[in-house]
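> just to be clear, the model below is a prediction. Sequence and coordinates:
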Amino acid sequence: MGEVIGVEIRDLVVRRGATQILAIRELDLVVGELVALIGPSGSGKTTLLHTICGLVRPDQGHVQLIESDQRRREADLHDSALVPQAFGLVAALTVAENVELGRKLWKGGGDLRPVEEFLEVVGLDGLANRLVRELSGGQQQRVAVARALAVGPRILVADEPTSELDAGNRERVMELLLGHAKAGNLVLVAAHDQTITEYATTSLSLADGELVGVEAAG
């Protein structure tokens, strides 16, 4: 099995009951990109992220991962790391335990650098032994980002990863995500805030579950 080098989406349709909530005819994404998904609530951003990381199965069409040997396979939960809107942390565990838990659940074992390194880069050094439930919303959001980075994923998807952050920490997190993309990975970030496009190599605009615009940086 080769390394994942991209994502291919073709004739994708996702429904909730009888309602179509996502329809994308054709989209290709490659490693090395930070892709910004922009659109209002209900535009399909979260559904697209969840489909790419295997949490949602399409009703029609496919989301396939392209490997370095040009083989294609369906997206799987274990191919990506997710920073969910609700953070997805275990409140009764410490900050360090939450980051370690992400690595334990990852099939590849994750990035084996000390947990403290990931906490330091998100500005949470000194909080490794603090219970997550004792943290502010913004701190919890940064724990979720640290956990995703510690997995060392080829595909990292983040749903509103800066919504609870001040300007300084927003910049810190976006620079980290851009750095992960530049290291040869694919990063997708969904947000209402269009300022994240400043960090993106490609910006996708969604409305009513459809792709209505694609813009490359520069």
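Now that the structure is in, tell me what you want to look at.

> every contact and neighbour count from this point should use C-alpha atoms.
Fine.

> quick check: closest non-adjacent residue to Gln20.
Of all residues not flanking Gln20 in the chain, Val14 sits nearest, at 6.0 Å (C-alpha to C-alpha, 6 or more residues apart in numbering).

> distance of Ala167 from Gly138?
From Ala167 across to Gly138, the span is 11 Å (C-alpha to C-alpha, to the nearest Å).

> so the residue nearest to Gln20: helix, strand or coil?
What DSSP: H, G, I helix; E, B strand; the rest coil gives for Val14 is strand.

> more neighbours: which of Ala167 and Gly138?
When neighbours are counted by other C-alpha atoms under 10 Å, Gly138 comes out ahead of the other of Ala167 and Gly138, with 17 against 9.

> neighbours around the nearest residue to Val115 once chain neighbours are set aside, how many?
Spatial nearest neighbour of Val115, excluding adjacent residues (C-alpha to C-alpha, 6+ apart): Ala96 at 6.4 Å. Counted with other C-alpha under 10 Å, residues neighbouring Ala96 total 22.

> same deal with Glu175?
The number of residues packed near Glu175 is 13, by other C-alpha under 10 Å.

> looks to me like it is in a helix.
Yes - counting by three-state DSSP, one finds Glu175 located in a helix.

> could you check how far it is from Leu29?
Distance, Glu175 to Leu29, by C-alpha to C-alpha: 20 Å.

> got it, and Ala148?
Taking C-alpha to C-alpha as the measure, Ala148 falls 20 Å from Leu29.

> where does Val7 sit: helix, strand or coil?
With three-state DSSP as the basis, Val7 sits in strand.

> residue contacts, it?
If a contact means C-alpha atoms under 8 Å, 6 or more residues apart in numbering, then Val7 has Asp28, Leu29, Val30, Ile52, Val63, Gln64, Leu65, Ile66 as its contacts.

> try this one side by side with the last:
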Amino acid sequence: MKMFRSGRKGFTLIEILVTVIVIGVLAAVVIPAVTQQAVAGDPARVVEDFNNVRGGLERFTVDLRPKFPSDIEDLMNRPNSGSTTVDASLSGVEYTTTDATNWNGPYIGKTSPEINAGSSTLPWTATGFSASITQRIFKCNSTAFNGCNATSANYIAVAASPITSAEFELVNKVIDGVETAGSGGSFATGKLRYDAASTTAYFLATPCGLGC
């Protein structure tokens, strides 16, 4: 039985060029679309993380009223009391044994390692864009914004950093319905505030009274 070989040994140059062009066109269309979709999800993720921490703050203060936590770790781990490691609330008052008993957390659904006071300002967990929610909980004055380090505060705030002014505008559009970052790149109205100097966004999570 004779075996016949095809006279065609491979693809022609034209076929290869056409294939390369088609792949290039698809890449030009698909990659930007996928990237845009990923970026579009970043503001929603930041907002979701802000709201998750806000819920934890509200549940925490119900159990330990009128105290608020000084950092995210207090929402995850029972406060220390009567030990060599000082564990204090946002107002600077050390937690008591009663506070430790009343603590009924964890109040947020992510695990967090034990940290000490020296690392309370370090990023806690990644959120949208390239930012992280910070460990530290802030006190803010909603009528006299000063970078959320107010001595006379009326709100508890959650922070995310680093956030660019363009990224802030995308998140702010979701939270406050406003895009602009305001004069000098900072923003001092609404539930979401922005400090351009530190590239930090502050979410006014919940009002506070004696706990501030």
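Done, it's in. A quick note: this is a predicted structure, and the numbers were derived from the prediction, not measured.

> TM-score for this pair?
Taking TM-score structural alignment, normalised by the length of structure 2 as the basis, the two superposed chains have a TM-score of 0.29; 102 aligned residues with a C-alpha RMSD of 5.6 Å.

> quick one on the thing from earlier: quick check, the residue nearest to Val115 of structure 1 in contact with Glu120.
No - with contact taken as C-alpha atoms under 8 Å, Ala96 of structure 1 and Glu120 are classed as non-touching, separated by 11.6 Å.

> tell me the buried residues in the helix or strand hosting Glu100 of structure 1?
Using DSSP states H and E, the secondary-structure element containing Glu100 of structure 1 is helix 95-105. Judged by neighbour count (16 or more other C-alpha atoms under 10 Å), helix 95-105 of structure 1 contains these buried residues: Val95, Ala96, Glu97, Asn98, Val99, Glu100, Gly102, Arg103.

> how close does the third one sit to Leu149 of structure 1?
The one in question is Glu97 of structure 1. From Glu97 of structure 1 across to Leu149 of structure 1, the span is 15 Å (C-alpha to C-alpha).

> over to the fourth one?
Here the criterion is C-alpha to C-alpha. By it, Asn98 of structure 1 lies 12 Å from Leu149 of structure 1.

> what is the burial count for Ala144 of structure 1?
The burial count for Ala144 of structure 1: 27, using other C-alpha under 10 Å.

> what packs against the helix or strand encompassing it?
Remark: Ala144 of structure 1 resides in helix 137-151, with elements defined by DSSP H and E. Judged by 3 or more C-alpha pairs under 8 Å, 6 or more residues apart in numbering; DSSP states H and E, the packing partners of helix 137-151 of structure 1 are strand 80-83, helix 95-105, helix 115-121, helix 167-182.

> and if we set it to 6 Å?
Under the contact criterion of 3 or more C-alpha pairs under 6 Å, 6 or more residues apart in numbering; DSSP states H and E, helix 137-151 of structure 1 touches helix 95-105.

> between the helix it packs on and helix 137-151, how many degrees?
The directions of helix 95-105 of structure 1 and helix 137-151 differ by 40 degrees, with axes from the mean of the first three to the mean of the last three C-alpha atoms, to 10 degrees as the criterion.

> helices or strands up against helix 95-105 of structure 1?
Packed against helix 95-105 of structure 1, as judged by 3+ C-alpha pairs under 6 Å, 6+ apart, are the following elements: helix 137-151.

> distance of Thr206 of structure 2 from Phe60 of structure 2?
Thr206 of structure 2 sits 12 Å away from Phe60 of structure 2 when distances are taken as C-alpha to C-alpha.

> which one's more surrounded, those two?
Residue environment comparison for Thr206 of structure 2 versus Phe60 gives the larger neighbour count to Phe60, 24 against 15, counting by other C-alpha under 10 Å.

> in a helix, that one, correct?
Yes - note on Phe60 of structure 2: a helix contains this position according to three-state DSSP.

> wait, doesn't the residue nearest to Gln20 of structure 1 sit right on Leu22?
Yes - here Val14 of structure 1 reaches Leu22: they are 5.0 Å apart, a contact under C-alpha atoms under 6 Å.

> quick check, Ala23 of structure 1 in a strand?
Yes - the assignment for Ala23 of structure 1, made by three-state DSSP, places it in a strand.

> in space, what's closest to it - neighbours in sequence excluded?
What sits nearest to Ala23 of structure 1 in space, not counting adjacent residues and going by C-alpha to C-alpha, 6+ apart, is Val13, at 4.5 Å.

> I'd say the one you found and Ile21 touch.
No - when contacts are counted by C-alpha under 6 Å, Val13 of structure 1 is not listed as touching Ile21 (7.7 Å).

> for Glu100 of structure 1, give its distance to Ala148 of structure 1.
With the distance defined as C-alpha to C-alpha, Glu100 of structure 1 ends up 10 Å from Ala148 of structure 1.

> shared neighbours of the two, anything?
In terms of C-alpha atoms under 6 Å, 6 or more residues apart in numbering, Glu100 of structure 1 and Ala148 are not both contacted by any residue.

> Ile5 of structure 1: neighbouring residues, count only.
When counting by other C-alpha under 10 Å, one arrives at 20 neighbours for Ile5 of structure 1.

> right, and it touches Arg72 too?
No - contact status for Ile5 of structure 1 versus Arg72: not in contact, 10.3 Å apart, counting by C-alpha under 6 Å.

> identify the contacts common to the two.
Contact criterion C-alpha under 6 Å, 6+ apart; residues bridging Ile5 of structure 1 and Arg72 by contacting each: Ile66.

> does Ile133 of structure 2 count as helix, strand or coil?
Classified using three-state DSSP, Ile133 of structure 2 is strand.
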